[in-house]
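Enquirer: Here you go, sequence then predicted model.
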Amino acid sequence: MELRQVKYFVAVAEELHFGRAANKIGIAQPALSQQIQQLEQELGGLLLNRTKRSVSLTMAGKLFLPEARSLLEKSKHAQDLVRRSFEGMVGDLKLGFVESATWDILPNVISAYRSQFPVVKITPRHLHTVHQIQAIRDGNIDIGIIGLPVNDPDLSVYVIRKEAYWIALHPDHCRADPESKIFVSDLSHESFIVTNREVGAAYYDTMVKICMNNGFSPSIVQTVDEIQTMLSLVSSGMGIAFIHESAKNLRNDIIYKPLHDTDQYAYQISLVWRKRESSPIIKGFLKEVRHLYL
């Protein structure tokens, strides 16, 4: 049984006239009659009573008609679903993100994407950059919002934003005066709170390099996994911290000041995904992000 035969039967059943049904679906009447006969032969009985003057449904035809309509509707739905999938309008998107993306980038890109692709199911996962890279390679996430530069021949990268270094200080710190500037060389006797190198190697190495280039090795008194914890310890007076600019929006009980005399970027937040990715969902997501962050 072919779908076109089902379609032809429904047309004849609705018109109860082979000529009108043939005109309606755009085929010759003899061809229509032949297809109906083949359908009846396959099903094992008559669906239509035919006389020279009229056409009517048999009992089997009356039973088959609603099922035939349902079959055609399901076929149309399946075709529409697949077509929308090819257009990236339906499906699943597994999205990794670093903590700093939650402050503005993550809500902005999800909102923009959902306005254009409201049916796509987004599954966000909070992962450090190194874990996102592995998850992308393993196929556990489709695309990631990461916080470190990546040099991998199998991955594509789109830079969303670069941020300069700032210093987070306790309000009672001697350099918390808003009128004074802070230079790297001023920090040689400070105690530093930094992120663990395992979760932020580029940040850690760049911070150490900046200090070494200015004649001193930083005195690290505490390492942490999250920037929230870092700022909390700064607030306690344990030490100071190198941060990227947008992190100054996280707490209002400490002082943030730009760091002068360095051209090193503290942070690079980017999208990363597998090269040669053909998913229309990922392509649609990338298009929306690029529109937001040209």
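Expert: Now that the structure is in, tell me what you want to look at.
Enquirer: rest of the way, CA atoms for contacts and neighbours
Expert: Fine.
Enquirer: Buried residues in the helix ranked longest in the chain, which are they?
Expert: Residue-count comparison of every helix in the chain, with assignments taken from DSSP state H, identifies helix 59-86 as the longest. Across helix 59-86, burial judged by 16 or more other CA atoms under 10 Å covers 61, 64-65, 68, 72, 85.
Enquirer: Not counting its own residues, what contacts the strand or helix carrying G144?
Expert: G144 is located in strand 143-146, with elements delineated by DSSP states H and E. With CA atoms under 8 Å, 6 or more residues apart in numbering as the contact definition, strand 143-146 has outside contacts at 94-98, 101, 128-129, 132-133, 136, 269-274, 282.
Enquirer: at 7 Å what do you get?
Expert: The set of residues that contact strand 143-146 without belonging to it, under CA atoms under 7 Å, 6 or more residues apart in numbering, is 94-98, 129, 132, 136, 269-273.
Enquirer: Stretch 22-38 now?
Expert: In this structure, residues lying in contact with stretch 22-38 by CA under 7 Å, 6+ apart are 5, 8-9, 18-19.
Enquirer: putting a second one here so we can go through both:
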Amino acid sequence: MDTEQLITFEQVVREGSFSRAARTLNLSQPTMSTRIQALEEEIGGPLFVRGGRKVTLTERGESFLPYARRALEVLHEGREVAQLTQEGQRGRITIGTIESYSTGFLAATIANFHRSHPEVEIFVRTGHSNQIEHMLYDGVVKLGLISWPFLNPDLTEIVRFREPLVFVAPPGHPLTQQQTVTAEDIHLLARPLLIVHHSFILHDILARIYPHPERTMELPAQTACELLRQGVGAAFIARTVIARDLAAGHVVELQVRDIPASYLECALVRLARNQLAHTATNAFVTTLADQAGTMCIHPARNEK
């Protein structure tokens, strides 16, 4: 059974005539007969009642017709989806990311990408860098947003980002009484200091400021943001994660005189053995790099 046989069968039913169906399909009468006979042999009996001016279906033909039409509809939909996928308008993007990276520019990227590619499915999984590597190996995700630098030789860097960490506190917090603060000010007044998971790059400095763990809270980025909105604590946090709260006045950015500027670096990676042949995935990578703007320090490239 093939598509041409199903098309011929359905057209004969639609026209009610072998000759009219042959003209519509631009086929010779022998070709029409050959296709219908081959289909009837596979189905196991006649599909049409021969004779009379109008062709009618046998009971076998009537029972087979809805399935033939459904098969043709599915094939048509499949061709459309394949074409849209080739054009980058359909498909599936799977990405694993560290939880603290899932907000900020990644969330903004997904929103922008969805507006231009509404039919593309996007699945995001969160975990630590080593968990994301396992997701890549297991095929759960095709892309990973992990901490940089990474040591795994099986991973290929697609694009890298460098984002500044900022020190923030809620309005009215004692630290906000001055425009610049020192590590000593933070030690005395930022109780508790909210240590966001991605601020590990400040670990040594924070350990000197806060040698006593009971004066700190170690939290995911989203939890830290909510506590700051509630007026609790102060934190070093990635700028894009806290950008909306800064704009809304929920927190105030403070300059720290004696702590060097620090940056969060992450990389979008794939398994080296897997090429990004999917057009939608390449479009997503480009959108991610565009959204990151000046934070992008290793430009994205389309991969064939």
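Expert: Everything's here; your move. Everything numeric in this text was worked out from a predicted model, so none of it was measured.
Enquirer: returning to what we had before: just give me how far the next helix or strand after the strand holding G144 of structure 1 sits from the chain centre.
Expert: Moving toward the C-terminus from strand 143-146 of structure 1, the next helix or strand (DSSP H and E) is strand 155-169. Average the C-alpha atoms of strand 155-169 of structure 1, do the same for its chain, and the two points are 20 Å apart (CA atoms, centre = their mean, to the nearest Å).
Enquirer: Which neighbouring elements make contact with strand 155-169 of structure 1?
Expert: Packing partners of strand 155-169 of structure 1 (3 or more CA pairs under 7 Å, 6 or more residues apart in numbering; DSSP states H and E): strand 241-244, strand 255-260, strand 265-274.
Enquirer: returning to that earlier point: which of the contacts of stretch 22-38 of structure 1 sits closest to H244 of structure 1?
Expert: Set against H244 of structure 1, the nearest of the contacts of stretch 22-38 of structure 1 by CA to CA is Q5 (66.2 Å).
Enquirer: And the contacts of stretch 22-38 of structure 1, which of them are buried?
Expert: If you count burial by 16+ other CA under 10 Å, the buried members of the contacts of stretch 22-38 of structure 1 come out as 5, 8-9, 18-19.
Enquirer: Which of these sits closest to E190 of structure 1?
Expert: Within the set of those, Q5 lies nearest E190 of structure 1; the separation is 83.0 Å, counting by CA to CA.
Enquirer: and the closest one, which of the three is it?
Expert: What DSSP: H, G, I helix; E, B strand; the rest coil gives for Q5 of structure 1 is helix.
Enquirer: sorry, back to before: can you give me the angle the helix or strand that comes right after the longest helix of structure 1 makes with strand 265-274?
Expert: Downstream of helix 59-86 of structure 1, the first helix or strand assigned by DSSP H and E is strand 92-97. Interaxial angle, strand 92-97 of structure 1 versus strand 265-274 (axes from the mean of the first three to the mean of the last three CA atoms, to 10 degrees): 160 degrees.
Enquirer: What residues sit buried inside the helix or strand that comes right after strand 92-97 of structure 1?
Expert: Using DSSP H and E, the helix or strand that directly follows strand 92-97 of structure 1 along the chain is helix 105-116. Of the residues in helix 105-116 of structure 1, those buried under the neighbour-count criterion (16+ other CA under 10 Å) are 105-106, 109-110, 112-113.
Enquirer: Distance to D142 of structure 1 added to the residues you listed, as CSV?
Expert: As requested, those are exported to CSV (distance: CA to CA, whole Å):
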residue, distance to D142 of structure 1
I105, 17
L106, 15
V109, 15
I110, 14
A112, 18
Y113, 15
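Enquirer: Taking those residues, tell me the two that lie furthest apart.
Expert: Within those (distances taken as CA to CA), the two that end up farthest apart are I105 and Y113, at 12.0 Å.
Enquirer: Return the most buried member of the helices and strands packed on strand 155-169 of structure 1.
Expert: The densest packing among those, expressed as mean neighbour count by mean count of other CA atoms under 10 Å, is seen in strand 241-244 with a mean of 25.
Enquirer: quick one: that one to chain centroid distance?
Expert: What separates the centre of strand 241-244 of structure 1 from the centre of its chain is 28 Å, taken as CA atoms, centre = their mean.
Enquirer: related to what we said a few turns ago, out of the contacts of strand 143-146 of structure 1, who's nearest L250 of structure 1?
Expert: V98 (14.6 Å).
Enquirer: Go ahead and confirm the closest one touches R125.
Expert: No. Using CA atoms under 7 Å as the test, V98 of structure 1 is too far from R125 to be in contact (8.7 Å).
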